[in-house]
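>>> following is a predicted model, sequence given first.
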Amino acid sequence: MATINCTGTLIDLSTPHTMGIVNCTPDSFYDGGRLKNDAAILNQVETMLDAGATFIDVGGYSSRPDGTDISVEEELSRVLPVLDLITARFDIKGLSCDSFRESVIEKAINHGATIVNDISAGILSENTLQTVGKAKIPYIMMHMRGTPQSMKTMTDYENMVVEINRYFSERVAAARACGINDLIIDPGFGFAKSTQQNFELLSDLDLLKAHRLPILAGISRKSMIYKTLDSTAQESLNGTTALNMVCLMKGAKILRVHDVKEAMETIALYNQLTVN
């Protein structure tokens, strides 16, 4: 559990890390459409790396609730040029492709992606697990139900945490069978979960440690924060920081965030807390 192998580079996850979000989409809930040119993309990546990000996560499909279902061709046209741009400028060992489509994932790996971040854990696209297993790169599998277009209607659980743990047990077994060695689990805050359920999941996040796999937490500026605070995504940095500390105390090893500097400060304080 302590390390993952990113194409020959071992990254130690015994202490927490950050993953900076690079959204190449016009409609993401917080920063959609901000990265309008190459210079803006490179500036954001450089800022995140300078702040201490270990991972950069590039995505071209907005998975927010009710997001537009774009074509594979459109997703590729957004993601591949950005991967090429980043790899030409930076040497990032943990360069992630955020996609659930096998055809996008396969091409992204050929364009420099060293990690796959799949919101569907291989369910929404046939052969994804086989493709990742063949590439021998780390795989982040998230819990969700349905699709981004339908997940808001799929929040009926008998025992949510038990069902999430069962889901991961099944998906981990499927991934192992396809030769994936390095796995990270993401409980999927905001995906087929109500605001109340998101907080229930956060409270019980440590129960996912039973899988003995690194946990990624992605709560950055999500609606569970700004709806609770009667605010907006743009005004949710303070709430994000507060809940990121909870994620760390509950066992998260990667914080997927829009604001790397503040997340790194949270990790520094958490590390100091655990020393004593």
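Yep, that arrived.
>>> can we go C-alpha only for contacts and neighbour counts from here?
Will do.
>>> contacts for the longest strand along the chain, please.
Longest strand in the chain by number of residues, with DSSP state E as the criterion: strand 17-23. With C-alpha atoms under 8 Å, 6 or more residues apart in numbering as the test, strand 17-23 has contacts from 31-32, 35, 41, 44-45, 48, 52-60, 253-260, 263-264, 267.
>>> can you show me the helices along the stretch 151-276 of the chain?
Assigned by DSSP state H, counting those that start in this stretch, the stretch 151-276 of the chain shows helices spanning 160-177, 195-203, 223-226, 237-249, 260-275.
>>> mean neighbour count and distance to G67 added to the ones you listed, as JSON lines?
Converted to JSON lines, the helices of the stretch 151-276 of the chain look like this (neighbours: other C-alpha atoms under 10 Å; distance: least, C-alpha to C-alpha, whole Å):
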{"stretch": "helix 160-177", "mean neighbour count": "16", "distance to G67": "23"}
{"stretch": "helix 195-203", "mean neighbour count": "17", "distance to G67": "18"}
{"stretch": "helix 223-226", "mean neighbour count": "22", "distance to G67": "15"}
{"stretch": "helix 237-249", "mean neighbour count": "20", "distance to G67": "22"}
{"stretch": "helix 260-275", "mean neighbour count": "16", "distance to G67": "25"}
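>>> putting a second one here so we can go through both:
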Amino acid sequence: MPEFLLQCQGTIHTLSTPWIMGILNSTPDSFYAGSRLNAPREAAERARAMLTSGARIIDIGGYSSRPGADPVTPEQEWNRLKEVIPAVAEVLNDFPGSFISVDTFRADIADKALLAGAHWINDISGGNLDPEIFNVAATHRCPYIIMHMQGDPSTMQLNPAYSHVTQDIITFFSEKLPRLHDMGIHDTIIDVGFGFGKTLEQNYQLLRELHAFQLLGRPILTG
């Protein structure tokens, strides 16, 4: 794979081999039941196990993006995260070069999470649901994962439609990345958003054509 450099908290990290992301969902209704947790101690233990097994990034979310999941207020989302993130951050002290990403599309939650110990933002909406999240990423100078999603979690699977799914998503990133760069957000990671506003066949097409996204010159996250 190509070699990329990522700056995080004043340190340059080389990404020349794939990094594994472990998922911790501080939610009762996320896609995968095995990722759900409900206590800081449990989160810390799960994070330690994943880091020991080779994960470099622990992604923590408090808002389920599963189709049909119940809406979550900002207050509920933050209450699910505010004790979990510091607990996991303490574990990371034993694993230098590892990071926490906060899975949120809300600018205020991202800001609080970064102040509480997270290092990256993982935004499933690519800034479409809360454009202020770009300003948060720029202020903190943190890596920003920009994902493509058609619609929002409540509507994304109703009738996904594209002229050409791969070309349309490349266009999406081609329009977003220069704007992020102009705002000072240089450490971007792209995520095509498998399962987020795509049919099964569109997901398979994206998987077959994933190499096409290398022309954007950014690391690619898949899951």
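Done, it's in. None of the values given here were measured: they were computed from a predicted structure.
>>> what value does the TM-score take for this pair?
Laid over one another, the chains give 0.93 as their TM-score (TM-score structural alignment, normalised by the length of the second structure), with 218 aligned residues with a C-alpha RMSD of 1.4 Å.
>>> which of the helices of the stretch 151-276 of the first structure sits closest to P81 of the first structure?
For the helices of the stretch 151-276 of the first structure, proximity to P81 of the first structure was assessed by C-alpha to C-alpha; helix 260-275 is nearest, at 23.1 Å.
>>> just give me how far the closest one sits from the chain centre.
19 Å (C-alpha atoms, centre = their mean, to the nearest Å).
>>> angle of it against strand 17-23?
Orientation check (axes from the mean of the first three to the mean of the last three C-alpha atoms, to 10 degrees): helix 260-275 of the first structure against strand 17-23 gives 160 degrees.
>>> contact partners of helix 260-275 of the first structure?
Residues contacting helix 260-275 of the first structure (C-alpha under 8 Å, 6+ apart): 15-20, 48, 51-53, 241, 244-245, 248-249, 255, 257.
>>> swap in 6 Å and give it another go.
Applying C-alpha atoms under 6 Å, 6 or more residues apart in numbering, the contact partners of helix 260-275 of the first structure are 48, 51.
>>> and if you look at stretch 143-156 of the second structure?
For stretch 143-156 of the second structure, the external contacting residues (C-alpha under 6 Å, 6+ apart) are 65, 67, 120-126, 187-193, 196-197.
>>> give the aligned range of the longest strand of the first structure in the second structure.
The alignment of strand 17-23 of the first structure onto the second structure (TM-score structural alignment) spans residues 19-25.
>>> before we move on, back to that, looking at the helices of the stretch 151-276 of the first structure, which is closest to H211 of the first structure?
Closest among the helices of the stretch 151-276 of the first structure, once you apply C-alpha to C-alpha, is helix 160-177, at 7.5 Å.
>>> list the helices and strands the closest one packs on?
Packed against helix 160-177 of the first structure, as judged by 3 or more C-alpha pairs under 6 Å, 6 or more residues apart in numbering; DSSP states H and E, are no other helices or strands.
>>> on average, how far is it from the matching bit in the second structure?
Once fitted to the second structure, helix 160-177 of the first structure is off its aligned match by 0.9 Å on average (mean C-alpha distance after the TM-score superposition for the first structure).
>>> three-state assignment of the most centrally placed residue in the second structure?
Per C-alpha atoms, centre = their mean, the C-alpha nearest to the average position across the second structure is that of N122, at 2.4 Å. Of the three states, N122 of the second structure takes strand under DSSP: H, G, I helix; E, B strand; the rest coil.
>>> contacts only, for the residue mapped onto it from the first structure.
Using TM-score structural alignment, the equivalent of N122 of the second structure in the first structure is N117. Contact analysis of N117 of the first structure by C-alpha under 6 Å, 6+ apart lists 97-98, 140.
>>> most neighbours, which of those?
Taking other C-alpha atoms under 10 Å as the neighbour criterion, C97 ranks highest of these with 30 neighbours.
>>> surely that one and I119 touch.
No - between C97 of the first structure and I119 there is no contact under C-alpha atoms under 6 Å: 11.0 Å.
>>> which residue ranges of the stretch 1-150 of the first structure form strands?
Along the stretch 1-150 of the first structure, counting by DSSP state E, counting those that start in this stretch, strands occupy 3-6, 9-12, 17-23, 55-59, 94-98, 115-118, 139-142.
>>> burial of the counterpart of D70 of the second structure in the first structure, as a residue count?
Mapped onto the first structure by TM-score structural alignment, D70 of the second structure lines up with T68. A count of neighbours around T68 of the first structure, defined by other C-alpha under 10 Å, yields 14.
>>> roughly how far apart are T68 of the first structure and H143 of the first structure?
For T68 of the first structure, the distance to H143 of the first structure (C-alpha to C-alpha, to the nearest Å) stands at 20 Å.
>>> equivalent analysis for S150 of the first structure, please.
For S150 of the first structure, the distance to H143 of the first structure - C-alpha to C-alpha - is 14 Å.
>>> Q197 of the first structure too?
Counting by C-alpha to C-alpha - Q197 of the first structure and H143 of the first structure are separated by 13 Å.
>>> now the common contact residues for the two.
Counting by C-alpha under 6 Å, 6+ apart, nothing touches both Q197 of the first structure and H143.
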